[in-house]
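**Student:** Take this sequence and fold it.
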Amino acid sequence: MQSDIESFFDDKEEIDEATFYDIIEYGIHVSELYMESYVSNMANYNFDDDFEENIMQMIIEQYGKQYNLYMFHDEDIESDDLYIDVIMEEIKKQVFTHIVPRRGYTKTFIRHPPNILRICQQLEILRNKPQPEQRTPAWYETRHNLITASNAWKCFESQSKQNEIVYEKCQPLEEKSSTNNLFVNTNSSLHWGQKYEPLSTQLYEYLYSTQVEDFGCIVHDTHKFLGASPDGIVVKEECQRYGRMLEIKNIVNREITQIPKKEYWIQMQLQMEVCDLNECDFLETKFVEYEDANAFYEDGANFNCTNEILYKGAFLMFMNNNIPKYFYPEFHITKEKYEIWESKILEENTDMHFIKTNYWKLEKYSNILVLRNKKWFESTIEQVRNIWSQVLYERGNGYLHRAPNKRERRPTIDLTEETKELSDKPDSNNQCFIVDSSDDEKSVGEKSSVLETNKEDEPEQTIEIVNAVEEETKKKEKKEKKEKKEKKNIPINSFKVNTSTLDTISTEEFIASIVKETK
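**Tutor:** You can find the predicted model right below:
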């Protein structure tokens, strides 16, 4: 007797060449309609997986009953590729070439030679724009009056994140930055990123034999509320990456996945739009610091290479008016050249306080190419504009309602008068109330635990307090549940539509059917 699986495949027709291309054409057609509806979701981390899953589902619904999509594509070659896999790869290739660029690649590469004249002209335009140097008072002031690429992602998040960016932009600048200038936390992840950004730029220049130029805060030509401070742009004409932007992330604990997080992807898209450039290399690095010089020199015979053939090196840290300042030698320098450089830097900077030598190794790095996505920008810029309009309005009409809620102390039961010695044996008619107010991570219900022995004999006042705590907890949970439900977006993987009518319906009808299905 045949199994259900065997009979399932026996009932299917084999896919001939004509049908194979028909399925691909159909997949491209529905993909184009899908992108028109969901291009704004391309910032999402899992967009590629959701897109493939939904298009595959539609192909299976349309062709899966008649054709065996799970047979091997080529019986003559040792390959485990199924027809559905080959079909999806061809669909993605066509979609991401002719309809919309893919969210990101798994590596960096040269797509085609750069347009030297066009890029040269654009770089000159950028250099001539007013752009305060990064992290200067003028730079902070300029950024305060813009939605910047690095924090624009909040415009696409929950109401609390939108409140956060409006509140940040409404606060007076001096009020926001006055405390920041008093002390620099050299142990923070933010400072780690700033400390290793120049070294990451050196790594990039070394790997690709190129030159990267710094730029300040640049304002968009058309959308004057939008600005960006790119980490750098390749300016060496002889390099095939000429005109390519560079975005650097120096991670501390996060895993490198070669898939940019939502906020990073949005940041790169807005940087490319502001600078009117079409390519960006996304460089992630994980540097690790040695405990001391001995550990550094014991790890590999060479000054610039570890036992595991990883890059390593050193740079100097000084303090100038309580502000850390770092000096970096050339990348992959030899020990002899480093010692000469070190002596020179120490001699030239006697007015500053030398702190230490930082010994490092590059444990891991990744560099992938991200392309400019004009369709995504066009579909989302109004959301950013609306947030900025709210900022301008509330600067004059009040913004304090946007302030983050201060964490209130959770209610506890004061049983001071009822306290007994721990050595006393509890009366069988009494109750023991345990209130733990030391753990801020637990919920109110977990904190106010009641160990009951005889509920009928509980003091009325205590019962009222406990009931009040429980009632307040329930109200908060109900409110949070309601807010969460109201804010919930339609998930991309809920995309379903009657595929049998796709050849005859218009795009508008298609989108309407999606909305109807997902309500």
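**Student:** going forward, measure contacts and count neighbours with C-alpha atoms only.
**Tutor:** Fine.
**Student:** Now do the strands for this structure: every range, in order, please.
**Tutor:** Ranges of strands in the chain, per DSSP state E, are 147-148, 212-213, 218-219, 226-228, 232-234, 245-250, 279-289, 312-320, 323-327, 353-371, 432-435, 448-451.
**Student:** To compare with the earlier structure, here is another sequence to fold:
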Amino acid sequence: MTNTSDSEYIQETDTDPDSISISNTEISSTVDESIDESLPLENDDITELTIDIFDLLDEYHTTHILEISSPKFYKNATENTANILINEWIDADICDDDNFEDVYEELTELIESTLEIFVEKSGFIQRSKKYTMDTINIPSSIDIPALTTKIQELQNIPQPQQKTKEWHEYRYNLITASNLWKALGSEAQVNSLIYEKCKPLNLNGTDYNYTNTDSALHWGVKYEPVTVMVYEHMFQTRVGEFGCIKHSKYPFIGASPDGINIDPQNQRYGRMLEIKNIVNREITGIPKEEYWIQTQIQMETCELDECDFVETRFLEYPDETAFYNDETHEYKGVILNFIERTENGVAKNSNPVYHYMPVDVSSDRDTIMNWIQIKKDELRKKGMVLYSTIYWYMDQFSCVLIPRNKSWFELAVPKIESVWQTIEKERVDGYEHRSSKKRIPKVNVVLSSDSSNSYMINNLVLTNSICLVKLDN
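**Tutor:** The predicted model follows:
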């Protein structure tokens, strides 16, 4: 079989599902180029075969819609279709062991070509759509008055202040979009989620007050405002913040979107924004399963139909000289890291406070040094001192449109609700049985005898024991 990556299974399009029509002639003529002499087909069979493929793909999509969260969904659909057809051909003696591999490979390529048409023309919601230079600025059809009403509703939802006791309690009673994927995952992942949500809140613990600035999580938080600035500049839009929003129908589901486009003059008005600032993995343009689920939950919670999924890779210059000498990167800038200062000096455990130079500020040294000095003077009045200056550049940027998939959510929500009911029950009845089991250390004991034979005993149970020795009078 051809070694085809997931991204090659679908050519992304911006087709409007409401205006779809397709004919048998269109299917067969479009995939005709994929027909190879290895396939046991006459010319009259091509149309019939491609229509069979179309029907099998349609059936797979309908019966496996919950699995569309997987990045391998289209690859699995292709393999499933190929296996059904090849087995039928074997039963009909159309192919045999001598030419099986060639036939299977060519059949798979034919299915891949048909799949591209299927995704474009079938009317099913695509998993995601990559932007190209030709499609990145194509306006989508939006209802501005309806979106304005919805955005105002979201902005008016009461929100507890971040990081307060009320904020933590509010989130404690929700399965938020960022970890809801576990409710739809393996038994171990469901178990982990239930255990996390059943554990009592400990607001005095260091987990709530300590910031590990070296963690991948903190890197993402630190660079999220930079990504927003780049996105706003790149698409000439404005992004608003909305906090943690509770689902209106399912009050155990919550979502904290990274932002929503709030410029009514922009073609992206009302489109949500989800950001992932990558540290050490490849950016493929194909949303990982947990991220795809996260965006679906956000769209369902906010009742919006589109989400731009943005992945970026930021790197940092070793020093300011490298920053000023670099003329190759379009997006680069400065982050100032301030920390709290007390009368006796810098406060212990002071969390970083970042200030970001706007991306449209000139990158000449005098302009930047002037901006830094203004910020230092401004923050000094608030008891803050400049701890470090970070010079960054954007190494990679990926923007993928993820459409809302209501059919998927309708199938997913009963599973999510079942997990939440278990959480509510076990918060009362006990959840300790879900804690991870401690591994028993392996103990090896070697017994030797005079005959030079040795015997190994594994996993000898360790016990605290007392040896009693009876002494003669």
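**Student:** what's the closest of the strands of the first structure to residue 128 of the first structure?
**Tutor:** For residue 128 of the first structure, the closest of those is strand 218-219, at 10.2 Å, according to CA to CA.
**Student:** and the strands of the first structure as TSV, adding distance to residue 205 of the first structure and mean neighbour count?
**Tutor:** Formatted as TSV, those follow (distance: least, CA to CA, whole Å; neighbours: other CA atoms under 10 Å):
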stretch	distance to residue 205 of the first structure	mean neighbour count
strand 147-148	26	24
strand 212-213	7	17
strand 218-219	23	25
strand 226-228	22	26
strand 232-234	9	22
strand 245-250	11	23
strand 279-289	12	22
strand 312-320	16	19
strand 323-327	17	16
strand 353-371	13	18
strand 432-435	60	16
strand 448-451	59	15
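**Student:** With distance to residue 344 of the first structure as extra columns, can I get these in JSON lines?
**Tutor:** Shown next, in JSON lines, are those (distance: least, CA to CA, whole Å):
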{"stretch": "strand 147-148", "distance to residue 344 of the first structure": "39"}
{"stretch": "strand 212-213", "distance to residue 344 of the first structure": "25"}
{"stretch": "strand 218-219", "distance to residue 344 of the first structure": "35"}
{"stretch": "strand 226-228", "distance to residue 344 of the first structure": "36"}
{"stretch": "strand 232-234", "distance to residue 344 of the first structure": "28"}
{"stretch": "strand 245-250", "distance to residue 344 of the first structure": "28"}
{"stretch": "strand 279-289", "distance to residue 344 of the first structure": "23"}
{"stretch": "strand 312-320", "distance to residue 344 of the first structure": "12"}
{"stretch": "strand 323-327", "distance to residue 344 of the first structure": "11"}
{"stretch": "strand 353-371", "distance to residue 344 of the first structure": "13"}
{"stretch": "strand 432-435", "distance to residue 344 of the first structure": "64"}
{"stretch": "strand 448-451", "distance to residue 344 of the first structure": "65"}
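**Student:** Mind telling me what residue 154 of the first structure corresponds to in the second structure?
**Tutor:** In the second structure, the residue matched to residue 154 of the first structure (TM-score structural alignment) is residue 182.
**Student:** what sits against that match?
**Tutor:** Going by CA atoms under 8 Å, 6 or more residues apart in numbering, residue 182 of the second structure touches 189-190, 192-193.
**Student:** Narrow those residues to just the buried residues.
**Tutor:** 190, 192-193 (16 or more other CA atoms under 10 Å).
**Student:** So which of those residues belong to helices?
**Tutor:** 190, 192-193 (DSSP state H).
**Student:** which one of those residues is nearest residue 178 of the second structure?
**Tutor:** For these, the residue nearest residue 178 of the second structure by CA to CA is residue 193; the value is 11.5 Å.
**Student:** Give me the nearest residue to the closest one, chain neighbours excluded.
**Tutor:** residue 182 (6.2 Å; CA to CA, 6 or more residues apart in numbering).
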